[in-house]
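**Q** Pasted the sequence and its predicted model underneath.
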Amino acid sequence: MYQPARPTPPLAKLPPAAQWLALLVCSGLFGALLAHLAMPAAHFLGPMLVAIVFGVMGATVRLPRIAFRLGQGFVGVMVAHAMTSTVLLAIINNWPVMMLATVLTVVFSALVGSLLVRYSSLPGSTAVWGTSPGAAAAMTAMAEDYGADPRIVATMQYVRVVCVVVGASLVSRFVADYHGVSSTPQDAFALDAHTFWPFVASIAIVLVGVSLGSRIPAGALLVPLLIATALQLSGWIDLFLPDWLLVIAYGVLGCYVGLRFDRKTVRTVVRSLPVMIISSLVLIVLCGLSAWALAPFLHTDFISAFLATSPGGLDSLAIIAIDIKADAGLVLALQTLRLFGVIVTGPFLAKQMLRLVKEPG
């Protein structure tokens, strides 16, 4: 039986160079617009949303994995600049509450995953891994090892990342009284005699840290963060990353995430997208309620607790936390604790959830 050929997506007709140019221009303009509107993490959020549109419209260009890892490395060094001995002591003193917050997030994700297994058309193991609140890449790789559909798991993970980033940016914009004042480590756009060597040292930390952390979940962010924090607190080096470089790093991260939503992937899961979005929003609301309850015990403000307990997007939430002058140390500590907790307990929890909840059909 004859089937008419599907029309070629509009952006697929353009040569790669033209696609890159259009993506660069549109991402920069939309990021600048969001920054003008005082939206937190505008230079990450803008390129991410533009890249989603480009991916769905058939763009064929993709950022290499190494670009994404380097972007994470720069974010790690940026966060390290905000880490002080006072911040570390506060994290150590609050570890019981942090453990409770981590457990609550994992329990909430298990609850949402169980509901998806029972009431949605998503395959059981896929629904469980798709709602796991860990790093998207790590959860996708682990899910494939345990028989889940990696395409759907990856889509569920990145749908949640988009929901978390947009939701956290909106909450930060209207709850944290953010007025668009950048809180990146430095405001200078040019290097001089005083900042050249700190800049070189910061670049070296990123390169070494990304290389060492390439085989660790979220290692491209965490290893540079740990190295830079240790060297800075010891007084051996100063850190310096100019604004223009951070804007590029944000844009790279945003475009990498956004381009994951290509037309083929969206077509595969289009019927399940509403369920994915609703489940992500439910999980975000539950984590927000836990943040409201735990903020007094963490001795921090609600928005810092909200970012710390939000389910996923370690690098993006770090960007938002720094941008609005939230407690970046607490956010990174809780996000990292949950990441490793999910990696360690994920296979066991997935098996138990599938055993307790009957799959549809």
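**A** Looks like it arrived, so ask away.

**Q** Could you use CA atoms for every contact and neighbour count after this?
**A** Fine.

**Q** which residue is nearest the centroid of this protein?
**A** Centroid check for the chain by CA atoms, centre = their mean gives Gly313 as the closest residue, at 2.1 Å.

**Q** That residue against Val164, yeah?
**A** Yes. Using CA atoms under 8 Å as the test, Gly313 is close enough to Val164 to be in contact (7.4 Å).

**Q** hang on, Gly134 packs against Pro311?
**A** Yes. Look at Gly134 against Pro311 with CA under 8 Å: they come within range, at 7.4 Å.

**Q** okay, these two: which has more neighbours?
**A** Pro311 (33 against 29; other CA atoms under 10 Å).

**Q** Now do the SS call for that one.
**A** Following DSSP: H, G, I helix; E, B strand; the rest coil, Pro311 is assigned to coil.

**Q** Tell me, how many residues neighbour Ala67?
**A** Neighbour tally, Ala67, other CA under 10 Å: 14.

**Q** brain fart, Val165
**A** 25.

**Q** Next, find the distance separating it from Leu49.
**A** Per CA to CA, to the nearest Å, Val165 is found 10 Å from Leu49.

**Q** swap in Thr140?
**A** On the measure of CA to CA, Thr140 and Leu49 end up 22 Å apart.

**Q** Repeat that for Ala17.
**A** For Ala17, the distance to Leu49 - CA to CA - is 20 Å.

**Q** another structure for you, compare them:
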Amino acid sequence: MKRFSFIALAKLPIGLQWAVLAGGGGLAGYALHQTGLPAALLLGPLAVAICMGVAGTRIRVPRLMFRSGQGIVGLMVAKSVTLGVLLALSEDWYLMLLVTAITLLISAGVGLGLACFSSIPADASAWGTAPGAASAMIAMAEENGSDGRLVACMQYVRVVCVVMLGAWISHLFVGAGDTHLPPIAAELPFTWIGLGMSLAIAFLGALSGNLLPAGALLTTVILGSALQLTGWLDITLNGTLVTLAYGVIGSYIGLRFDRATVKHVARLIPVIVAANVVLILLCSALAWPLSYLFGKDFLSVFLATSPGGLDAMAIIAVETGSDASFVVALQTLRLIGVVLTGSFCAHLIMKWNARVSR
């Protein structure tokens, strides 16, 4: 009997491939969720989607669906925003700027080291280690003539590493059984009007993703928070919607690891993983002293300083009861910094690498 292989998935009808993704991702997420692992319903679909992407599957999650999932996560974060939280964040603005600057310097240093001591081109090293929204960095890299597939692989490998490490650290600090999904559903009585308005805000945020880096998440957080604080909106979600949002985000990221991209950069994968782990550890090392400076728990600061994966970090923060507003605020500030300084840092790394190589 011919043995079944994952490669055979690529030959299945499109409908069956979607069924494998949905069913396999759902089962994997449920199994991980039963262990009490934070963001399990994101990690399960992510793992299944990576396997299917490498196996050569032809399906892709539509970008609008992915951004709608980010919008749902944005609403979850917006629910935790209060006037007191905003006032507390405004008091720490100078520390947040300092942390953002340090993180950018760390990523530039790792990018320079990667350019000097590996065969990865300097421009790809710079864009690949930039701790911002992966899709924005890939687009900016391609606009500047860099290898988009290599940058994409570097960015999404880091996203996966950040999600895995973030979930593991959260599991250690929170403990099995202390996570909950969804945290919003039990807080408000369900109303169709509230649900309809919430979904409208999430969809509006998804549409804004065409205009702003991570706009689907950020627009929803800002707009949802403003409407909630003014009393115009009671954010209403249910467990099914949140679960679907997690699955869509995980599947979208995982399917980015298609066979062509992985084959293109296969020999560089160990170097890429090592560089990303170093970047994550250096950024995370800031969490210990910063937790005292900000007067916050280590887990919240750890999630806030993790390089990239804004939506994933927001999911983990909400599920573990961490300060989601602080996490999103610091991650957003760094995202803005990366977008504004990305081209400058990339050209600077290329100049430094040229000098060192002489």
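**A** Perfect, I can see it now. Being a predicted model, the structure only gives us computed values, none of them experimental.

**Q** what's the TM-score for these two chains?
**A** Once superposed, chain against chain, the TM-score is 0.95 (TM-score structural alignment, normalised by the length of the second structure); 353 aligned residues with a CA RMSD of 1.8 Å.

**Q** And Ala17 and Leu49 of the first structure? Which one has more around it.
**A** A direct count of neighbours by other CA under 10 Å for Ala17 of the first structure and Leu49 places Leu49 higher, at 21 against 10.

**Q** Within the helices and strands, which one has that one?
**A** helix 42-56 (DSSP states H and E).

**Q** whereabouts in the second structure does that helix align?
**A** Per TM-score structural alignment, the counterpart of helix 42-56 of the first structure in the second structure is residues 40-54.

**Q** got the buried residues for the matching stretch?
**A** Using 16 or more other CA atoms under 10 Å as the test for burial, stretch 40-54 of the second structure gives 40-54.

**Q** just curious, which of those is nearest to Leu268 of the second structure?
**A** Within the buried residues of stretch 40-54 of the second structure, the smallest distance to Leu268 of the second structure is 15.8 Å, found for Val54 (CA to CA).

**Q** To which residue of the second structure is Val171 of the first structure aligned?
**A** In the second structure, Val171 of the first structure lines up with Ile169, judged by TM-score structural alignment.

**Q** With adjacent residues omitted, what lies nearest to that match?
**A** Leu299 (7.8 Å; CA to CA, 6 or more residues apart in numbering).

**Q** returning to that earlier point: residues shared between the contacts of Gly134 and Pro311 of the first structure?
**A** Here Gly134 of the first structure and Pro311 share no contacting residue, scored by CA atoms under 8 Å, 6 or more residues apart in numbering.

**Q** how much space between His81 of the first structure and Gln232 of the first structure?
**A** His81 of the first structure is 8 Å from Gln232 of the first structure, where distance means CA to CA.

**Q** err, Phe54 of the first structure, not the other one
**A** From Phe54 of the first structure over to Gln232 of the first structure the distance is 40 Å, taken as CA to CA.

**Q** Next: Tyr178 of the first structure.
**A** The value you get for Tyr178 of the first structure to Gln232 of the first structure, if CA to CA is used, is 28 Å.

**Q** One more: Ser132 of the first structure?
**A** Counting by CA to CA, the separation of Ser132 of the first structure from Gln232 of the first structure is 34 Å.

**Q** before we move on, what about Gly31 of the first structure?
**A** Going from Gly31 of the first structure to Gln232 of the first structure by CA to CA gives 31 Å.

**Q** Those two: which has the busier surroundings?
**A** Neighbour count, other CA under 10 Å: between Gly31 of the first structure and Gln232, Gly31 has more, with 26 against 17.

**Q** Now check the second structure for the residue matching the more buried one.
**A** By TM-score structural alignment, Gly31 of the first structure lines up with Gly29 in the second structure.

**Q** my read: its match touches Leu41, true?
**A** Yes. Counting by CA under 8 Å, Gly29 of the second structure touches Leu41, with 4.3 Å between them.
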